[in-house]
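Student: sequence below, structure please.
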Amino acid sequence: MATPDEGTVRQRNVAGKRKREGISASNSDVELDKLVKASQAAKASGSEREYKIGFVLITILAFVSRFWGIHHPNEVVFDEVHFGKFASYYLEKTYFFDVHPPFGKLLFAFMGWLVGYDGHFHFDNIGDSYIANKVPYVAFRSLPAILGALTVSVTYLIMWESGYSLPACVLAAGLVLFDNAHIGQTRLILLDATLVFAMACSLLAYIKFYKLRHEPFSRKWWKWLLLTGIALSCDISTKYVGLFAFITIGSAVIIDLWDLLDIKRPGGSLSLPTFGKHFAARAVGLIIVPFLFYLFWFQVHFSILTRSGPGDDFMSPEFQETLSDNAMLANAITIDYYDSLTIKHKETKAYLHSHPDRYPLRYDDGRVSSQGQQVTGYPYNDTNNVWEILPAVQEEKRLGRHVKNHDLVRLRHVGTDTILLSHDVASPYYPTNQEFTTVSIADAYGNRAADTLFEVRIEGGKQNQEFKSVSSHFKLIHNPSKVAMWTHTTPLPEWGFKQQEINGNKQIAPSSNVWLVEDIPSIPADSPRRQREEKKVKTLPFLQKWFHLQRLMFWHNNQLTSSHPYSSAPWQWPLLLRGVSFWTQNDTRQQIYFVGNPVGWWIASGLLAVYVGIVLADQFSLRRGVDALDHRSRSRLYNSTGFFFLAWATHYFPFYVMGRQLFLHHYLPAHLASTLVTGALVEFIFSADSAEHEATYQAIKAGKKQAVAKRHVTARERFAGQSMLAAWIATGVILTLVIASWYFFLPLTYGYPGLTVEQVLRRKWLGYDLHFAK
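Tutor: Sure thing, here's the model as predicted:
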């Protein structure tokens, strides 16, 4: 789609060929075009009507398949616990944190608002009843069902707008229509229906934009350029994997711009100022507008979520001050020297802890420790979690002095009356990190004085900013060695009571080094220091809030690396080797198992390989001087079908470099692109349009009269009709197999009826880990 105009390429090549053969290019082209256009015009009105009938039927079937039995099951299924919960939080205006952008979740909240839902149910557990909790779950599920049905329609339109035959349109749309994975994912409160629909719309809008390439800067040209950008923005505003659609469209645009830059471009070259206008228009429509649209949804997100909620802990204290009813800020107390503190790791929620037991002389790998007192992370409240904060210089005790940002302090472990220390001894698990231990007060103010000094470094803090409990997130930096106190979740061996290791991290920047003071036990409950005046909600600039949230979203997204029983690798997706269990009900033996239509996926994946084989074979033939394809077929093979293949590749191969958890649903956008390639290859195999052009040209070349040439066109049309019949037969055979497979797996997609052991076993085609198989 993004390479030079296929008609122009054909004309340029054919014209050269005819010039060498002594034929007038202008006369033959005029006669050829008249004959072919006259033939095509006679069929146009009938074809248009057939396409419209096909579109209507496909759309009706799409809505029926997505909405049939959508009320079942009437309880929380799989990741509805997340996205239903987020919709409720929006409706309650309660702040939450999620790794996905807000657009898709805002749509669910909007649907809930339309039906008058107040957000009282928080979707806490899979299996919780919607009926008992009076949740309008059908309305929520209707949103993805509508988008899923429209995705089928858009798939049909993509093929239609690309100029493919009716069988090709029906086949591509049919593979999505009767796919169990697309149906299953669009009948539940999940984001993927929005993602795939936006991706499909971006392809359709770009195709319509590209078809207007000979009308640059016209109103329609601008309309479809901007609609492409908006669709791309909706894609990435739903999930960050929507970036792949930008890569697809961006690659096509780069090829298109490269062609416009060609001084030998057919139809005349563009001046550099005009080329600059083309470049700027695409930059505005496909980069600036999508980015502004993307920011808009975050502005809506911040505007709605104004109350303190479960997402507070992820955000900075400055951000939390913008939320009303924030308990953290209400309970914040300025910390004074000689206060006793409990210090908590922000990420793992473990308390800084110590006890009289000591590190062993040698660790399992043979390294020697200091045999000092153990300093660990402990997840529960305990008297050994209490530390007194002392000034750097030993002095008579003076109360009422505030601890401030960048102050040097010492920490006394109250339970054992020892002082926290770090030194150049390797920690138990990290030979490159420093050990944390404690020493006596005499040593702390004597020969180990330097090693017991720590800097309080408040995150985002200003000079002389007061250090406060709860609200001041800070890093404790060992002053001589400049390492940050850090912990992780790998438990220590039995000698460490399986508590967390505390060590000195040489990399100070990571947010995993952040701690907070949870409480000050030395202050009585009735102390004036605990009496807090009601604080006014503060404001932050939008971009500051957005940058802060973006950084957290990217970081937490990259941390989703833990194993999952239903995760799968990208190489398993095209062959549909694994699925995901969404829901089970033991009493009725019903289950929802997320898996695609095996026959449809195997055919689409196989034809992807066929496409690569055809392109390689064509290139090899051209190298050997054999031109097996006419120009029109080759142009469509490389341009239009190539664009679909590009969409598949850019939505599939990037997953190979990801380290996060991956599941089968990540392949759905790529699968849709593979159905487009499938439909296009049916067109390539059975099309006779190009042969019609060539037969007419040969008749004219032989000097035959126009009437004779017309007979050639008539004969060609007869062959075209036979080819169309063959295309319909191939489409019918493929869709019959696909529909049979779709129907066979329907109980796993719709969640009913329940299956016997024998029926379950019959559906374990590739060892799918189904329930109730015994």
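
Student: C-alpha from now on. contacts and neighbour counts both.
Tutor: OK.

Student: now do the strands in the stretch 351-500 of the chain.
Tutor: Residue ranges of the strands in the stretch 351-500 of the chain, as given by DSSP state E, counting those that start in this stretch, are 351-358, 373-378, 386-391, 408-413, 418-426, 434-440, 454-458, 474-478, 484-491, 500-505.

Student: for these, which one sits closest to Glu50?
Tutor: strand 484-491 (63.0 Å; CA to CA).

Student: so how far is the closest one from its chain's centroid?
Tutor: Remark: strand 484-491 is offset 30 Å from the chain centroid, using CA atoms, centre = their mean, to the nearest Å.

Student: elements contacting it?
Tutor: Here strand 484-491 touches strand 474-478, strand 500-505, going by 3 or more CA pairs under 8 Å, 6 or more residues apart in numbering; DSSP states H and E.

Student: adding mean neighbour count and distance to Tyr338, write those strands out as TSV.
Tutor: Below are the helices and strands packed on strand 484-491 laid out as TSV (neighbours: other CA atoms under 10 Å; distance: least, CA to CA, whole Å):
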stretch	mean neighbour count	distance to Tyr338
strand 474-478	25	17
strand 500-505	26	23
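
Student: can I get those strands in TSV with distance to His301?
Tutor: Output for the helices and strands packed on strand 484-491, formatted as TSV (distance: least, CA to CA, whole Å):
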stretch	distance to His301
strand 474-478	28
strand 500-505	36
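
Student: which one of those lies nearest to Phe96?
Tutor: Of all those, strand 474-478 sits nearest to Phe96, with 22.4 Å by CA to CA.

Student: give me the contact list for that closest one.
Tutor: Outside strand 474-478, the residues within contact range by CA atoms under 8 Å, 6 or more residues apart in numbering are 422, 451-459, 483-485, 504, 513-516.

Student: from the chain's centroid, how far away is it?
Tutor: On the basis of CA atoms, centre = their mean, strand 474-478 is displaced by 35 Å from the centre of the chain it belongs to.

Student: checking the residue nearest to Val138 when sequence neighbours are not counted next. Helix, strand or coil?
Tutor: Excluding the flanking residues, the one nearest Val138 by CA to CA, 6 or more residues apart in numbering is His71, at 5.8 Å. Three-state assignment for His71 (DSSP: H, G, I helix; E, B strand; the rest coil): coil.

Student: one more to put side by side:
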Amino acid sequence: MSGESSQLGVRQRTGGGATRKRSKSPAVSTSHNTDNETHAKIAKQKGTGTGPYKQPSEKGYRVALALVTIVAFITRFWKINHPDQVVFDEVHFGKFASYYLQGTYFFDVHPPFGKLLFAFMGWLVGYDGHFLFDNIGDSYIDNKVPYVAFRAMPALLSTLTVPVVYLTMWESGYSLPACLTAAGLILFDNGQIGQTRLILLDSTLIFSMACSILCYIRFYKQRHNAFGRKWWKWLLLTGVSLSCVISTKYVGVFTFVTIGAAVAIDLWNMLDYRRGLSLQQFGMHFAARAFGLIVIPFFFYLFWFQVHFTVLYRSGPGDDFMTPEFQETLADNAMAEKSVEVFYNDKVTLRHKDTKAYLHSHLDRYPLRYDDGRISSQGQQVTGYPFNDTNNHWIIVPSQPFPDSVQRPVNNNDAVKLLHVVTNTYLLSHDVASPYHPTNQEFTTVSKEDADGPRYNETLFEVRIEGKRKQGLRTMSSLFKFVHHPSKVAMWTHTKPLPDWGYKQQEINGNKNLQQKSNIWFIESIIDIDPEDKRLSKEPKKIKTLPFFKKYFELQRAMFHHNNALTSSHPYASQPIQWPFLMRGVSFWTKNDTREQIYFLGNVAGWWIASSILAVFAGIVGADQLTQRRGIDALDSRTRSRLYNSTGFFWLAWAAHYFPFFLMGRQLFLHHYLPAHLASALVTGALVEFVFGVEAEEEEVVMAGQERKKERKWVPRACSESTLGSWIACATIIGIVVASFVFYAPLTYGSPGLSVEGVLRRKWLGYDLHFAK
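Tutor: Next up, the predicted model:
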């Protein structure tokens, strides 16, 4: 986002326009990268070090930076040892750290970087990962868990986020009150503190996002020193920061959108021939940014997955999410060790991969009519049953008989029949609608006479093995689709229970969408296999290997699939429209004896102020555009450049981290707004300077063929010249925010316990707090 046009000290219009000449001071470039060097140069040009253009003293800025950092450390580490129990989602991310330290494979929808940081902290303090954080409220003390060390890592990153926000404002050339306002909104925010001092990923995400914005601003400030050492340094650091964002949570892509939009606008401006760049030079700029902001982040992102696969070498609870081929790369994998080749005439149990239901049948029949009036075949019911039972036993029968003395393996693409052992009937699918899905086919069973006679074809099913198709069908390790031979529908089930006539078991039907991932089944075991069967005698299993990218892409598919599947309701879920106004929070932890609770909630005053300022910014921009259309130019070029390029950049960051959530169908919670809240704090600090840090000056306007006349325009003071109004605004905002922070602190720190009256006073917007009676 360039402010190149603001470098012109004289603005000319052609064709009957006007020449406007500043009567006092020349305009300077003040895009989002404006810094103190600009003002120092102006002071030197004016020949004085005093007045509106005196060189700003860095001492005040440095003292304030040290102060906010110290206070941030105190607010983040205050009572960090309380409670000494598992809190909310610490059950997940603490568990993942333990799995890393044990080398046990697990599955999670988030990339590995943030979780690896927790494991690294545990390794530093000598923790062996023996505790698995199973339940909220489990005692850390009793289980000898170094939980303070674990919490110290996110608390430290949260502490550092505050000075990064301050430095972002300072590097952008804003006054001290503006810097303090932005940093103060993060410093005293109950939500930023509450979410980022526990064993959660958000502190890593927010710190990396803040660093990405700061590094990009520092990089953009080097634009007149393109391809210099500092230019490359800040470009690469921006890329590394972006990589840390996306390697922590996939919502980090919103930070890529923020930086990417700024880079796109900058490149578009460079393409203007008036900038004097040849196409070759433009190509070099484009390639450098692509390398630093796309290639470098991607390779760092891949690196953390390589670490993830290297550390997790043992079989664990994440096995079920991966293919058998992947699982064979893990040590102690039960699936690989207990896998047995399946032969024809084996008695087996089949299970659905996703729901873990057994293929089941019993003597009861489908009703003549379903609730919607459709007619069934009244055939024998075939259902999905969650428990092991003799009605789950089936015999794999060859489509063409062969001598019983011959043992033949079941191979990929074989056509087979399934004989239900208890009822002595054969599995069948036919062109009759299933109970819940009129477009899917019903599954039932028929007698041996029908199966060998007129309905022979309808009892044939094709075994389509996933992955290693040359390998025969094996228990546990072979995943397959069971496809009806004539109609080409895949055997499928889902979790919606059947009515009472189906004993609340799962519906089994024929799915016409063969590509659907939930069509997958596996054979769990062979029933009554002879102990002397040579298939049971095995040599020690060797751990196999897979290429990194094959493992990576498989895990990526599983992560995206399960992330999108998080659509179930949650008592503390909330909608994006509620977040800027802090309509509801999340209960993290309670203790009945002492009436203590941790309730995740932002600083009510701070969030409402920041949300109001976002609307004010939009109104100011809209008013400026409207007045310009009517020939009224109320802002000088520097002020407008700062408003659009700097504050606009911060507003873009807020929008990019907020509006995409409206398009998501997954579970959403208040903590998803924290990165956007940080951006709103930057906008608030910038607007404090815009509203209270400008003054009216006169300009001479020379209209074509007319006399000179003067206009009053609003222009900014230099960044060192903080007006009294900006200090009053800063003090007022921080004062209100601190008061709100103290008021809600017992809910943030979980101490002290509150009386009924105290809880009711804090139910300002009807928050669902505990101990309200």
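
Student: TM-score of the superposition?
Tutor: Once superposed, chain against chain, the TM-score is 0.93 (TM-score structural alignment, normalised by the length of the second structure); 751 aligned residues with a CA RMSD of 2.5 Å.

Student: circling back to that earlier point, the residue nearest to Val138 of the first structure and Leu761 of the first structure, how far apart?
Tutor: 27 Å (CA to CA, to the nearest Å).

Student: kindly report the same for Ser640 of the first structure.
Tutor: 42 Å.

Student: also His353 of the first structure?
Tutor: The value you get for His353 of the first structure to Leu761 of the first structure, if CA to CA is used, is 53 Å.

Student: compare the two (neighbour count), which wins?
Tutor: Shown here are His353 of the first structure and Leu761; by other CA atoms under 10 Å, His353 has more neighbours (27 against 17).

Student: could you find the closest non-adjacent residue to the aligned partner of that one in the second structure?
Tutor: Here His353 of the first structure is matched to His360 in the second structure, going by TM-score structural alignment. Take His360 of the second structure and drop its neighbours on the chain: the residue closest to it by CA to CA, 6+ apart is Asn392, 4.5 Å away.

Student: ok, now Pro56 of the second structure?
Tutor: Ser720 (4.7 Å).

Student: next: Gln222 of the second structure.
Tutor: Trp231 (5.3 Å).

Student: same check, this time on Trp579 of the second structure
Tutor: In space, Trp579 of the second structure comes closest to Leu670 once its chain neighbours are excluded; the distance is 6.1 Å by CA to CA, 6+ apart.

Student: could you find the counterpart of that neighbour in the first structure?
Tutor: So Leu670 of the second structure corresponds to Leu664, using TM-score structural alignment.

Student: again with Arg11 of the second structure
Tutor: Per TM-score structural alignment, Arg11 of the second structure is aligned with Asn13.

Student: wait, is its match part of a helix?
Tutor: Yes - assigned with three-state DSSP, Asn13 of the first structure falls within a helix.

Student: for it, what are its contacts?
Tutor: Taking CA under 8 Å, 6+ apart as the test, what Asn13 of the first structure contacts is His631.

Student: go on, Pro163 of the second structure?
Tutor: Listed by CA under 8 Å, 6+ apart, the contact set of Pro163 of the second structure reads 65, 68-69, 183.

Student: and the gap between the equivalent of it over in the first structure and Leu143 of the first structure?
Tutor: When the first structure is aligned by TM-score structural alignment, Pro163 of the second structure is paired with Ser153. For Ser153 of the first structure, the distance to Leu143 of the first structure equals 16 Å [CA to CA].

Student: ok, back up a step: wait, which of the strands of the stretch 351-500 of the first structure is closest to Phe279 of the first structure?
Tutor: Comparing the strands of the stretch 351-500 of the first structure by CA to CA, strand 454-458 comes nearest, at 45.7 Å.

Student: whereabouts in the second structure does the closest one align?
Tutor: Going by TM-score structural alignment, strand 454-458 of the first structure lines up with residues 461-465 of the second structure.

Student: ok but Ile287 of the first structure is inside a helix, no?
Tutor: Yes - assigned with three-state DSSP, Ile287 of the first structure falls within a helix.

Student: for the aligned partner of it in the second structure, grab the count of nearby residues.
Tutor: Alignment note (TM-score structural alignment): Ile287 of the first structure maps to Ile294 of the second structure. Residue crowding around Ile294 of the second structure was assessed by other CA under 10 Å; the count is 17.

Student: I figured Ile294 of the second structure hits Gly239, correct?
Tutor: Yes - with contacts defined as CA atoms under 8 Å, Ile294 of the second structure counts as touching Gly239 at a distance of 7.1 Å.

Student: aligned partner of the residue nearest to Gln222 of the second structure in the first structure?
Tutor: By TM-score structural alignment, Trp231 of the second structure lines up with Trp221.

Student: which residues touch its match?
Tutor: Residues in contact with Trp221 of the first structure, defined by CA under 8 Å, 6+ apart, are 209, 212-213, 215.

Student: His671 of the first structure touches Trp648, doesn't it?
Tutor: Yes - between His671 of the first structure and Trp648 there is a contact under CA under 8 Å: 7.1 Å.

Student: okay, the two: which has more neighbours?
Tutor: Applying other CA under 10 Å to His671 of the first structure and Trp648 shows that His671 carries more neighbours, namely 29 against 26.

Student: for the more buried one, helix, strand, or coil?
Tutor: helix.

Student: okay, it and Pro574 of the first structure: tell me how far apart.
Tutor: 8 Å.

Student: overlap in contacts of these two?
Tutor: Trp601.
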